[in-house]
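Peer 1: sequence and predicted structure, then a few things I'm wondering about:
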Amino acid sequence: MTTSLDSSKNKGIRALLAATAIAMLLQTSLSTVSGIASAAPAPNAKVTSASSTAIYESFQTKLYQKNGLPGADRYLESHISQVTRYHATLMVLQLENVRNKALTAMTDRMLVPNVQDQMLKIYKSKDSFTQLMSRTKDKNLRSLLQQARDSGYRMVMLEGALYPIMNYSDFDKYTSYVNEDIKQYIRIMAVETNIIAAEDGALMIGYQEILNRALNQETFLNDYPKSNRTRQVQNLLNNYTLYTFYGLNNTPLFDYETNTMVAAAQKGYKAVLQRHNNSEHNDSDLLKKLGTFMDVVADSKFEKTEAVEKWLEQHVPVTKYSNP
């Protein structure tokens, strides 16, 4: 593993991110927070509209000031029980938006060659920002790592470099106070960032897990078609649809040499289809499409024949599911 990052490698890593689910996570959560339905107050019965508005305005002041993310998060955690559910939901979504927007600058700071070199010299597998902080004697590096952690990010190793990504598990402390759709959205995104689905053009999770995640995303879209975060979840489902029916360049669904569907996918897809045959997902469009696909593939003796390719072009065209 090299410990230096020249400009060409930085570009290569960024290209990698753009081609994976992580890139989608970094880019698709910057929508406005309009269209949030006003709901019943959060659990505190003493909440009033005036007091809730005052807290909301104070939060915004903290959130949008320079390096305001850590302070805004602490303030929100201390006051979220004192606002209406509408304001709680609005503030959590605004916090997510600003964290996503600030992530580019934080990534650039961490990719500075001498910073990466320092981090990689003390890094141990699956380290967190906190663990890395405990090993460095450099005050500037410790300050950067603390800011990244307190700004709501977690650290991952990608292609020999250390990156900050969104830490959606950090939003879990707010799920009791927000609208149900945003609660479910946070859970979906936490799964994505806790165990990354794809890296370097290869799948990092199993085929049953791919379908399990996709089904949760599909359920969200069916249950909350007008949610403020519908677009983000739809982008995720688009990715997972391509994973399901095509795989990725380095883990294709059909082996490049034998042109046969990989055995793990055959086994995993059959298991999921059988398991959900009489479940709450038995009306899933994704599973119906997968069931038909498996029939076509079985008729072709699990080889990627012209018939299989034609079916994919008609029913799962890549252009339809490629996110802009």
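Peer 2: That came in fine, so what should we check first? Here the structure is a predicted model, which is why all the values come from computation and not from measurement.

Peer 1: make it CA atoms for all contacts and neighbour counts henceforth
Peer 2: Will do.

Peer 1: quick one, what contacts Q147?
Peer 2: Residues near Q147 by Cα atoms under 8 Å, 6 or more residues apart in numbering: P70.

Peer 1: same check on the one 5 residues further on?
Peer 2: Residues in contact with G152 (Cα under 8 Å, 6+ apart) are L69, P70, R99, M166, N167, Y168, D170.

Peer 1: any idea how far R149 is from the second one?
Peer 2: Pointing back at P70 there. Using Cα to Cα, to the nearest Å, P70 is found at 9 Å from R149.

Peer 1: could you do the last one as well?
Peer 2: For D170, the distance to R149 equals 10 Å [Cα to Cα].

Peer 1: more neighbours: these two, which one.
Peer 2: R149 (19 against 16; other Cα atoms under 10 Å).

Peer 1: show me what contacts the more buried one?
Peer 2: Counting by Cα under 8 Å, 6+ apart, R149 makes contact with F129, T130.

Peer 1: neighbours around the residue nearest to L69 when sequence neighbours are not counted, how many?
Peer 2: Closest residue to L69 in three dimensions, ignoring its sequence neighbours and counting by Cα to Cα, 6 or more residues apart in numbering: S151, at 5.2 Å. Counted with other Cα under 10 Å, the neighbours of S151 add up to 25.

Peer 1: and S151, how close does it get to R213?
Peer 2: From S151 over to R213 the distance is 27 Å, taken as Cα to Cα.

Peer 1: do M155 as well
Peer 2: To R213, M155 is 22 Å away according to Cα to Cα.

Peer 1: kindly report the same for N250.
Peer 2: 21 Å.

Peer 1: neighbour count: these two, which is higher?
Peer 2: The residue with more neighbours, out of N250 and R213 and counting by other Cα under 10 Å, is R213; that gives 18 against 13.

Peer 1: ok, now which ones touch that one?
Peer 2: So R213 contacts I188, Y240 (Cα under 8 Å, 6+ apart).

Peer 1: need the strands for the stretch 101-250 of the chain, in chain order.
Peer 2: If you assign secondary structure with DSSP state E, counting those that start in this stretch, the strands in the stretch 101-250 of the chain sit at 153-158, 161-166, 198-199, 202-203, 247-248.

Peer 1: got another one to weigh against that:
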Amino acid sequence: MKSKTKFLLMIMVFILILTLSGCKYSNVQANDERVNSNSKENSIRGKEGDNKNSDIMKDFRNMVENNNEPVDLINYIDENIEKVLPEERVEMIEKLELIQEKYIEKYASELFADDYQAELLSLSEIPQLRSQSKEDIKEYLFFNEANVEKITNDNLKELISKIIQGKYRLINLEGAFYPIIDYEALKVYDKYISDELKDYIDIKAMDSNEPTIIDGSLMISFDELAERLMAVENYIKKHSEGIRCEELLRLYGTYLIFYLEGADNTPIYDEETYKIKDEVLSSYKKTMKSKDTVLSYIIGKYMNIIEENQFIIDEDIISQITVLHNEAIAKLEECK
């Protein structure tokens, strides 16, 4: 059994990358032009339809207010999402995510009851990921849903089924499984929601499918990290008035630090020569070719500094990262 303090620390560190939740939706914003609709949907606007629609949303909001579990909300959404207005469909998915976030700690605590973790690990083939290669970690990082039927403890089987049906994944962090929101699974609602929400889910799905960092090591290449940075930058520019901009701006800042500096176990330089790695240098050169982006501008400045230092990454180079990070964030905020 892990202590609550260690659990909270681990969840906070991982969620910094995977499920940043700094932007809580105090109100729902949606533009009908951003939502796919057809004549059948528009017919809901009749008086009888309005009354029925009002009852559906009233019941849904009551479920949210009463903190019904994600699986209950999903069942209700699946049954009713085609019966409500486009903006209300967006509201449903936004509030579902809020409830999913609220239940992460509760489900994680329940997963440490009895010998639950031992049984989950026994079904996952690799009991301790830290000693494995990066390829093995990627392959065995998530609990295989096909193994649910192999769980012998009925209470655990019920819990895992409920978590998965609530559109979570179980990820192995330091030899224990924790729930994270499965944003890839939320894409089933793409045809019902706004472009802004779809783009947001696409970005979040990158990390729920393949985490950026685990145990101080980058799990993706620097080229892939650059792609994630560009996706977030494009989102901020495209949806400058969106209610998720602040959240994704923080995510961009986190990605950028990793791109400029690397991680504890994945620095951008060779640890013997302190020379910048070829992989990183190649990625920076590719990024610089992207026209009219904040990222290419910042990397261009960074490359000039690195070249002047004979491609050696020392304290003088590292000291420039905060300045470059702050400049990038300021430039992106100008887009809002």
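Peer 2: Yep, it's here. This is a predicted model, so every value here is computed, not measured.

Peer 1: now N167 of the first structure. Nearest residue, chain neighbours left out?
Peer 2: Using Cα to Cα, 6+ apart, the nearest residue to N167 of the first structure is Y153, at 4.7 Å.

Peer 1: what's the local residue count around the one you found?
Peer 2: 26.

Peer 1: what residue in the first structure is paired with N309 of the second structure?
Peer 2: In the first structure, N309 of the second structure lines up with S300, judged by TM-score structural alignment.

Peer 1: and what of L229 of the second structure?
Peer 2: Using TM-score structural alignment, L229 of the second structure pairs with A214 in the first structure.

Peer 1: before we move on, what about S109 of the second structure?
Peer 2: Under TM-score structural alignment, S109 of the second structure pairs with D108 in the first structure.

Peer 1: what residues are up against that match?
Peer 2: By Cα under 8 Å, 6+ apart, the contact list for D108 of the first structure is empty.

Peer 1: quick check: the gap between it and G291 of the first structure.
Peer 2: D108 of the first structure is 44 Å from G291 of the first structure, by Cα to Cα.

Peer 1: what's the closest non-adjacent residue to S169 of the first structure?
Peer 2: Spatial nearest neighbour of S169 of the first structure, chain neighbours left out: A190 (5.3 Å); criterion: Cα to Cα, 6+ apart.

Peer 1: isn't the one you found right up against T175?
Peer 2: No. Using Cα atoms under 8 Å as the test, A190 of the first structure is too far from T175 to be in contact (11.9 Å).

Peer 1: what about the helices in the stretch 201-336 of the second structure?
Peer 2: 222-238, 245-261, 278-288, 294-308, 315-318, 321-333 (DSSP state H, counting those that start in this stretch).

Peer 1: how about residues contacting the last one?
Peer 2: Contact with helix 321-333 of the second structure is made by 233, 236-237, 249, 253, 256-257, 260-261, 294-295, 298, 302, as judged by Cα under 8 Å, 6+ apart.

Peer 1: can you point me to the longest helix in the first structure?
Peer 2: In the first structure, taking DSSP state H as the definition, the longest helix is helix 85-110.

Peer 1: after superposition, how close is that one to the second structure?
Peer 2: Taking mean Cα distance after the TM-score superposition for the first structure, the mean distance separating helix 85-110 of the first structure from the aligned residues in the second structure is 0.7 Å.

Peer 1: so E218 of the first structure touches L236, yeah?
Peer 2: No. Using Cα under 8 Å, E218 of the first structure makes no contact with L236, being 9.6 Å away.

Peer 1: return the residues in contact with the equivalent of M166 of the first structure over in the second structure.
Peer 2: If you follow M166 of the first structure across to the second structure using TM-score structural alignment, you land on I181. With contact taken as Cα under 8 Å, 6+ apart, I181 of the second structure is in contact with T19, Q100, E101, K167, Y168, R169, S208.

Peer 1: list the contacts for the match of N309 of the second structure?
Peer 2: S300 of the first structure sits next to A307, V308 when contact means Cα under 8 Å, 6+ apart.

Peer 1: can you check V83 of the first structure too?
Peer 2: P41, A42, N44, V47, T48, S49, S51, S52, T53, I55, Y56.

Peer 1: how far away is the last one from G71 of the first structure?
Peer 2: To tie it back to what came earlier, the one meant is Y56 of the first structure. Taken as Cα to Cα, the span from Y56 of the first structure to G71 of the first structure is 14 Å.

Peer 1: likewise the fifth one?
Peer 2: When Cα to Cα is the yardstick, T48 of the first structure and G71 of the first structure sit 24 Å from each other.

Peer 1: next one: the fourth one
Peer 2: In this structure, V47 of the first structure and G71 of the first structure are 23 Å apart, going by Cα to Cα.

Peer 1: quick one on the thing from earlier: which residue in the second structure aligns with the residue nearest to S169 of the first structure?
Peer 2: In the second structure, A190 of the first structure lands on A205 (TM-score structural alignment).
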